[in-house]
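Trainee: Here is a sequence together with a model predicted from it:
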Amino acid sequence: MAPIEVGNVIPNGTLAYLDDSSNIQYVSIHSFAANKKVIILGVPGAFTPFCISGHVPSFIEISEVLQAKGVDEIICISVNDPFVMNAWNKTFPENNHVKFLADGSAAYARALGLEIDLSEFGLGIRSKRFCLLVEDLKVKVAKVEGGAQFTISSAQKIIKAL
């Protein structure tokens, strides 16, 4: 599939998370994002160097500013299971607004056309690093990184588009 781009409607897919009782819950991305302005942040993996030190923290730090500019939801998607995503979320005690959702088998990364094979590093199929600004399911801004870069998909870059 061709990579998602500005003007496209995001594909539907099911992502997972743990509720407060540690039960796995599932959410349809279309039901979650319909009639909303949503930032979808995609990362190759929880606890990976760029993801934990820069990419995700950049959104946590200015999440209230993003919301003041009309963003209803900020979600972080990674090709990990919901238990890992829950544990990763707990490493950010200051996080009140970014939701961590699991794409355990990379099905949603594949549907977006943003999967990457990192098998040579022992990671298997993962998601490219990206940030999408989606309004009522339609992509308004798409910032997709190439390789191991972290240059265009930070919160500071996406806020300029609002």
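Mentor: Great, that's in hand. Numbering: from 1, shown residues only.
Trainee: okay, CA-based contacts and neighbour counts for the rest of this
Mentor: Will do.
Trainee: Would you enumerate the residues in contact with T151?
Mentor: Residues in contact with T151 (C-alpha atoms under 8 Å, 6 or more residues apart in numbering) are E145.
Trainee: Wait, a strand at it?
Mentor: No - per DSSP: H, G, I helix; E, B strand; the rest coil, T151 lies outside any strand segment and is coil.
Trainee: Need the single longest helix in this structure, by residues.
Mentor: In terms of residue count, the longest helix belonging to the chain (DSSP state H) is helix 82-90.
Trainee: For that helix, buried residues please.
Mentor: Neighbour counts over helix 82-90 (16 or more other C-alpha atoms under 10 Å) mark 82-86, 89 as buried.
Trainee: do the same with stretch 16-32
Mentor: For stretch 16-32, a neighbour-count test (16+ other C-alpha under 10 Å) marks 16-18, 26, 29-30 as buried.
Trainee: Turn the residues you listed into a markdown table, columns for distance to I77.
Mentor: Shown next, in a markdown table, are the buried residues of stretch 16-32 (distance: C-alpha to C-alpha, whole Å):
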| residue | distance to I77 |
| --- | --- |
| A16 | 10 |
| Y17 | 10 |
| L18 | 14 |
| Y26 | 13 |
| I29 | 11 |
| H30 | 14 |
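Trainee: Let's see which of these end up in helices.
Mentor: Of the buried residues of stretch 16-32, the ones assigned to helices by DSSP H are 29-30.
Trainee: Just after the longest helix of the chain, pick out the following helix or strand.
Mentor: strand 98-102 (DSSP states H and E).
Trainee: next, the one to line up against it:
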Amino acid sequence: MAGRRFPNGAQSRAYAAVAAGTDIVSAAPNVSLQKARTWDEGVSSNFATTPLKDIFKDKKVVIFGLPGAFTGVCSQQHVPSYKKQIDKFKAKGIDSVICVAVNDPYVMNGWANKLEATDAIEFYGDFDGSFHKSLELSKDLSGALLGPRSQRWSAYVVDGKVKVLNVEEVPSDFKVSGGDVILGQI
């Protein structure tokens, strides 16, 4: 689907379930994410999940999704593009910068620690892909032996309402979903 094109080449793509103005909590009803953590933290929290309203209500959030932890573009470009811009996001009043992938929270925790990004970015797992499916941001990557995953995307969300959504044409692309692009759209 075509969308709005920005001067820097980024394109905001609209999907049936989520577009500018969409309430992300309503678009993904009854969906929760799992904050990155160790197994022991998961056990001690009784495997608690985080409802979307707790993530987005009364906050300015930059959230980005990617195909998977420990994969090439995700590790070498996508997450670092947000980590290096964290001070600029905070200067623009962003409350949280969030990375989400169709992985369990334990893998997300190990990956976040390996990237040394836990002080800058909040990491969440979408273990069953329900968040991405609800927003029509899922992609079958079985051909790459990954199964159902997330597309590569970014969004600026204010009080639960999507203000900007950028989705890459293919998951291996890194043209419109990086930290510098969304920073310029806030």
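Mentor: Yep, it's here. Treat the numbers as computed from the prediction; the structure is a model and nothing was measured.
Trainee: TM value for the aligned chains?
Mentor: The TM-score (TM-score structural alignment, normalised by the length of the first structure) is 0.94; 162 aligned residues with a C-alpha RMSD of 1.5 Å.
Trainee: before we move on, the earlier item: quick one: residues in contact with the longest helix of the first structure.
Mentor: 16-18, 24, 46-47, 78, 95, 100-102, 104.
Trainee: What does S119 of the first structure correspond to in the second structure?
Mentor: Aligned counterpart of S119 of the first structure in the second structure: S142 (TM-score structural alignment).
Trainee: tally of neighbours for the closest residue in space to its match that isn't next to it in sequence?
Mentor: In space, and not counting its chain neighbours, S142 of the second structure is closest to P148: 6.8 Å by C-alpha to C-alpha, 6 or more residues apart in numbering. For P148 of the second structure, the count of nearby residues is 17 (other C-alpha atoms under 10 Å).
Trainee: With Y156 of the second structure as the reference, measure out to A19 of the second structure.
Mentor: 11 Å (C-alpha to C-alpha, to the nearest Å).
Trainee: Quickly list what's touching both of those two.
Mentor: Joint contacts of A19 of the second structure and Y156 (C-alpha under 8 Å, 6+ apart) are 162, 164-165.
Trainee: measure the residue of the second structure most remote from its centre to S138 of the second structure for me?
Mentor: Most distant residue from the mean C-alpha position of the second structure: S44, 25.7 Å away (C-alpha atoms, centre = their mean). S44 of the second structure is 31 Å from S138 of the second structure, where distance means C-alpha to C-alpha.
Trainee: number of nearby residues for the match of S119 of the first structure?
Mentor: For S142 of the second structure, the neighbour count with other C-alpha under 10 Å is 10.
Trainee: what do you get for I77 of the first structure?
Mentor: 28.
Trainee: Surely it forms part of a helix?
Mentor: No - applying three-state DSSP, one finds I77 of the first structure to be strand, outside a helix.
Trainee: check contacts around the counterpart of it in the second structure.
Mentor: Aligned against the second structure by TM-score structural alignment, I77 of the first structure finds its counterpart in V100. Residues in contact with V100 of the second structure (C-alpha under 8 Å, 6+ apart) are 63-66, 123-126.
Trainee: looking at the first structure, which of those residues still make contact?
Mentor: Counting by both residues aligned by TM-score structural alignment, their matches' C-alpha atoms under 8 Å, the members of the contacts of V100 of the second structure that carry over to the first structure are 63-66, 123-126.
Trainee: show me the contacts for the residue nearest to S142 of the second structure.
Mentor: Contact partners of P148 of the second structure, counting by C-alpha under 8 Å, 6+ apart, are 102, 129, 138-142.
Trainee: If we use 10 Å, what do you get?
Mentor: Counting by C-alpha atoms under 10 Å, 6 or more residues apart in numbering, P148 of the second structure makes contact with 67, 102, 128-129, 132-133, 138-142.
Trainee: Look up how far F131 of the second structure lies from it.
Mentor: In terms of C-alpha to C-alpha, P148 of the second structure sits 12 Å off from F131 of the second structure.
Trainee: which neighbours do the two share?
Mentor: Shared contacts of P148 of the second structure and F131 (C-alpha under 10 Å, 6+ apart): 102, 138.
Trainee: Select from the shared contacts of A19 and Y156 of the second structure the one having the most neighbours.
Mentor: Most surrounded of the shared contacts of A19 and Y156 of the second structure: other C-alpha under 10 Å gives L165, at 27 neighbours.
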